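Q: coords please:
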Amino acid sequence: MYSRRTTPNDLEAELKDLLTKRMKVSENIVQTNNLQAVMAFLVQKYGDQQKAIQALLNEAAAEFGSGSFGHSWLAYFPNDGKKPTTYGYHANGPGKQAFEINNPSSDSPSRDHKARICQPVTQLQSQELTTIAKEETDKKQEYTWQENCTEFAGKAWNRVMTKGTGTSLEFRQKPVKGGLMDQLMQTMHAQYPAVATPGQLGYVIGAANGSEEKRQFKLPTEVLATAPLPGSADVLGVFTKDRYATIRMNGTTDIALAGSRPVTVLTAGTKFFTLDTVATFNCSPSKDQDYPYFVFSGSKYATVNARTDGDNVVLGHKGSPTNISNIPAFKDFDHVDAVMNVTSRVEQCSPQGRSKSADFVVFSGKKYKYITVDPSGDLTRAEENSSKSGTLRIDKVRATIGVPGSKPRYVFYGGKYEKIDAPEPSHIRGTGHPVTENWLSFSNAGLAP
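A: I've put the predicted structure just below:
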C-alpha cells in the first residue's frame, strides 16, 4: 500500500484554502471560523442552501481527488515477475465511478512513493482482494470527500492484511474540535467520525515501518516476552517492560505489523502496569474461541482471555492476580522471567479446552524447571519434572521465539539473542548477538527499551 504523504494533513487549513481559492469566499468570513457565515455567503452565491451544499461537496471531492492533499492506493505484485495490478479511487467527476483497476501497472517496488508498507500475500488474502474489487465494481461509488482514495485503500488493507491480528492501521484523522471542518462534518452528518487522508495513512505507515521521523521510541535493548496472538499462528506479540507490538514470523523473516502499544492494553483487569513475561497454552490460536494467557509480574501472575472480533483483539481477565508461591511446581521461584513451550505437537483450541497435557520450561534467574500442565490449564496442578530441571550458563532468559513448524528457537537475554537448534535450555551457550543488529521488526514497530 502506498501514500504520497508522510505527515497528517492540516484539514482546517486545507478547507479554508478550498473556500477562499476555489469557492471565492471572502477571507474575512472564513477566518471567523463560523460555518453559518460561510454558508450564508454560499447560499447567496448559488441561489439556495441545497445548491450551496452540493457545490461545497463537489468542490471538496474535486480538491481531495486532485492530488494536492496526496494520494493512496494498493498495488499487488505477483511472484511470477509479471507487472503489478493497482487498485484505487480516482476523482472521475460527479456521478462517475471512482474505483479503478490498473492491470498491468507501471508501479514497481523500488518507486519512491513517500510512504509504503509491503507484506507477502497468501492465496486466501489474494482471493479477498479479488472479492473487494468485485464489490467495488458493483457498488459504482462516486468519489467524495469521505469516500476517497485513502478511505478505500485503508479499509481494503485492514480487511485483507490485518484481519484478526488487532493491528489495523488508523488511517482517519479527526478535525480540530470546533473548527470549520468539525462544524462541517456535524452539519453534513458525516458518515465517519474522522476523515481518511493520505497524510494520516502515510504517518501510520511510517510508524509501523519505523521511519526515523516517525519513530517515537528507541531501539529495544531488552525483549521480555513473546506470545502468539489469537487468529493467526505466525503473528506474535513482542513485549518490553511496558509496551508490546505485533510482528509476523515469515520463515526466518520478521515483519512489523503495527506500532507499539502500552502493555496495559493486554493486561486489562490484572492491574499489572509492567510485566516480566507472558505464557500461553499449547494450542494453535483460534479466531472464534477465547485464547488464554498467563501474565507474570513480580511475585504474582494472572490469566487473561483474548479473542478476535473483526479486526480487533477483545480482551478480558479471567481472575485476579495470584501469588506465584501458590503454584507448587514453582517452589523456590519468587518470580518468572520466561516460559518456553516445548510440547512436541500443536493442538487446536476447542470450546472444551485442550485434550492433552502440555510441557513448558519455566525460567527464573539462572534456574529453570520443566513442568507439565494438564488439559484444564490450572497452573496450581502443574507437575515438575525434577530430573530435567537445572541451571543455565547465563544469568537469565527473558524471552523465546519459535518459528511455526520448526524446532529451533530464538532466545533473548541481556539485550542479546541466540538461535538454538532445539527447545532445550542446555543448548543456550551465552554466545548471543545484540538485538540491535537484527530483528528490525522490533525497532520498526517502535518498541522502547
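Q: going forward, measure contacts between C-alpha atoms and count neighbours the same way
A: Will do.
Q: for the stretch 1-150 of the chain, what spans make up the helices?
A: Remark: helices assigned in the stretch 1-150 of the chain by DSSP state H, counting those that start in this stretch are 11-17, 27-30, 35-46, 49-65, 123-139, 149-161.
Q: Out of those helices, which one sits most buried?
A: helix 149-161 (a mean of 22; mean count of other Cα atoms under 10 Å).
Q: Tell me which other helices or strands it touches.
A: Using 3 or more Cα pairs under 8 Å, 6 or more residues apart in numbering; DSSP states H and E, the elements in contact with helix 149-161 are strand 72-76, strand 85-89, helix 123-139, helix 198-209.
Q: which one of those lies closest to residue 191?
A: helix 123-139 (16.6 Å; Cα to Cα).
Q: picking up where we left off before, would you list the helices and strands packed on helix 149-161 in a markdown table and tack on distance to residue 292?
A: What follows is the helices and strands packed on helix 149-161, written out as a markdown table (distance: least, Cα to Cα, whole Å):
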| stretch | distance to residue 292 |
| --- | --- |
| strand 72-76 | 35 |
| strand 85-89 | 39 |
| helix 123-139 | 27 |
| helix 198-209 | 27 |
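Q: Now show me the structure for the sequence below, then we'll compare the two:
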Amino acid sequence: MGDIFNVFDLNSSKINQTGVASVGYPQICLRTNRTAKRTNLDDVIKTADNIANKYPGDKAKSAFAVLSSLSELFGGGSFGHAWLIIFHSDKPGDYSSYSYHDGYGYVHNGDTGAGGHTNDTASRGFAYQHVKKINPEMIQALEKVIIPTLNGISTAIGASFGVQPASGRTGVYTATTNCSWFAGNVWNAVTNETVIFTQKFVGKEHANKWGVDALYLINEIADPGMIAESIKGGVGA
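A: Next up is the predicted model:
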C-alpha cells in the first residue's frame, strides 16, 4: 500500500480505565485514537486505482486485489481505530467492550482468543472520547438487538463484496463496514445522538475501474478521523 500508511495522525496519549465518574454509571464511552482530521480519500482512491491498473481486463482479480488492500489499510492499525466501552461502575475492570476488527468482524470483550490481535480494553490509549450515562435496560437492547442487527447488515454487505464471516464469528469487517461504521452506528442508536462518522464517497465513480459492482450502492465511508472531529468537544474528551 506504499506511503499511504504514513498519512494518518494517531494519538494514544490519554488513558482512562474507569470512565468519567461525574457522568454516572452505567455509561457508554466512544473512543478513537485518530486526531481530529478526516481521512483524505483522494489518497485512498489513488492507491486503489494504482492497484486496479495492474489487472487490466481482469475484473475478478482487480476486485480481489483492491478489496484486500483496502481492508488491510482500514483494518491494519495505521488507519486508526474506534471502539466502544460500557463502564458498569467505577471499579477497575468492571466494563464491557465492543468493536469490529479486520479478520474477525464483531469482537466483544476481546473474544478473539489468546492469539487474537485486538485491543479494545479500557487501558488502551485514545485521543478523544465521548461519554454518556445509559439505562441498564439499554445494555440488553445493545447486545440483543442493535448489534445483531448491524452484524446482519455487515454480513449482507460483505457478501456483496464476496466476503463471508470468519469461522465461528459474526459480522463482517470490510472497508465500508469497518470499526468506525460499527461504533458510530451503535453509539447513535443507543444514545439518540448524531455523531457524524462518515464522509461522502461516490462509489459508482470507481465501481467499473476497480471491478467492484457493489460500489454502485455505496455513497459514504466511515472514518475514525470523522469520529474524532465529531467528538473532540464531547463529554470526557
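Q: related to what we said a few turns ago, between the helices and strands packed on helix 149-161 of structure 1, which one is nearest to residue 65 of structure 1?
A: Closest approach to residue 65 of structure 1 among these (Cα to Cα): strand 85-89, 8.5 Å.
Q: and the closest one, what does it pack onto?
A: For strand 85-89 of structure 1, the packing partners by 3+ Cα pairs under 8 Å, 6+ apart come out as strand 72-76, strand 99-102, helix 149-161.
Q: May I see the ones you listed arranged in JSON lines, with distance to residue 300 of structure 1 as well?
A: Output for these, formatted as JSON lines (distance: least, Cα to Cα, whole Å):
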{"stretch": "strand 72-76", "distance to residue 300 of structure 1": "46"}
{"stretch": "strand 99-102", "distance to residue 300 of structure 1": "54"}
{"stretch": "helix 149-161", "distance to residue 300 of structure 1": "36"}
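Q: ok so, going back, just tell me which of the helices of the stretch 1-150 of structure 1 ends up closest to residue 89 of structure 1.
A: helix 149-161 (4.5 Å).
Q: average distance between the closest one and structure 2?
A: Compared with structure 2 after fitting, helix 149-161 of structure 1 deviates on average by 0.5 Å (mean Cα distance after the TM-score superposition for structure 1).
Q: ok, back up a step: quick one: closest of the helices and strands packed on strand 85-89 of structure 1 to residue 39 of structure 1.
A: Residue 39 of structure 1 lies closest, by Cα to Cα, to one member of these: helix 149-161, at 26.5 Å.
Q: which part of structure 2 lines up with the closest one?
A: Residues 179-191 of structure 2 are where helix 149-161 of structure 1 lands when matched by TM-score structural alignment.
Q: Identify all contacting residues around that stretch.
A: For stretch 179-191 of structure 2, contacts defined as Cα atoms under 8 Å, 6 or more residues apart in numbering pick out 30, 81-84, 98-101, 132, 134, 138, 142, 146-147, 150, 173, 193-198, 221-224, 227.
Q: Return a selection command, for use in PyMOL, containing the buried ones of those.
A: Typed into PyMOL, the next command selects the buried ones out of these (criterion: 16 or more other Cα atoms under 10 Å):
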select buried, resi 30+81+82+83+84+98+99+100+101+132+134+142+146+147+150+173+195+196+197+198+221+222+223+224+227
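Q: After the longest strand seen in structure 1, which helix or strand is next?
A: In structure 1, with assignment by DSSP state E, the single longest strand is strand 300-309. Downstream of strand 300-309 of structure 1, the first helix or strand assigned by DSSP states H and E is strand 312-317.
Q: which element follows that following strand toward the C-terminus?
A: Using DSSP H and E, the first helix or strand after strand 312-317 of structure 1 is strand 322-323.
Q: Tell me the residues of structure 2 aligned with that following strand.
A: The aligned range for strand 322-323 of structure 1 in structure 2 is empty, by TM-score structural alignment.
Q: From the centroid of structure 2, which residue is nearest?
A: residue 179 (1.2 Å; Cα atoms, centre = their mean).
Q: Excluding sequence neighbours, find me the nearest residue to residue 86 of structure 1.
A: By the measure of Cα to Cα, 6 or more residues apart in numbering, the closest residue to residue 86 of structure 1 outside its immediate chain neighbours is residue 75, 4.2 Å from it.
Q: Can you get me a residue count around the corresponding residue of structure 2 for that neighbour?
A: Residue 75 of structure 1 maps onto residue 85 in structure 2, with residues paired by TM-score structural alignment. Residues lying near residue 85 of structure 2 (other Cα atoms under 10 Å) number 23.
Q: any idea how far the nearest residue to residue 160 of structure 2 once chain neighbours are set aside is from residue 223 of structure 2?
A: Using Cα to Cα, 6+ apart and skipping the chain neighbours, the partner closest in space to residue 160 of structure 2 is residue 214 (5.9 Å). Residue 214 of structure 2 is 19 Å from residue 223 of structure 2, where distance means Cα to Cα, to the nearest Å.
Q: One more: residue 194 of structure 2?
A: For residue 194 of structure 2 relative to residue 223 of structure 2 (Cα to Cα), the value is 15 Å.
Q: ditto for residue 29 of structure 2
A: Residue 29 of structure 2 is 18 Å from residue 223 of structure 2, by Cα to Cα.
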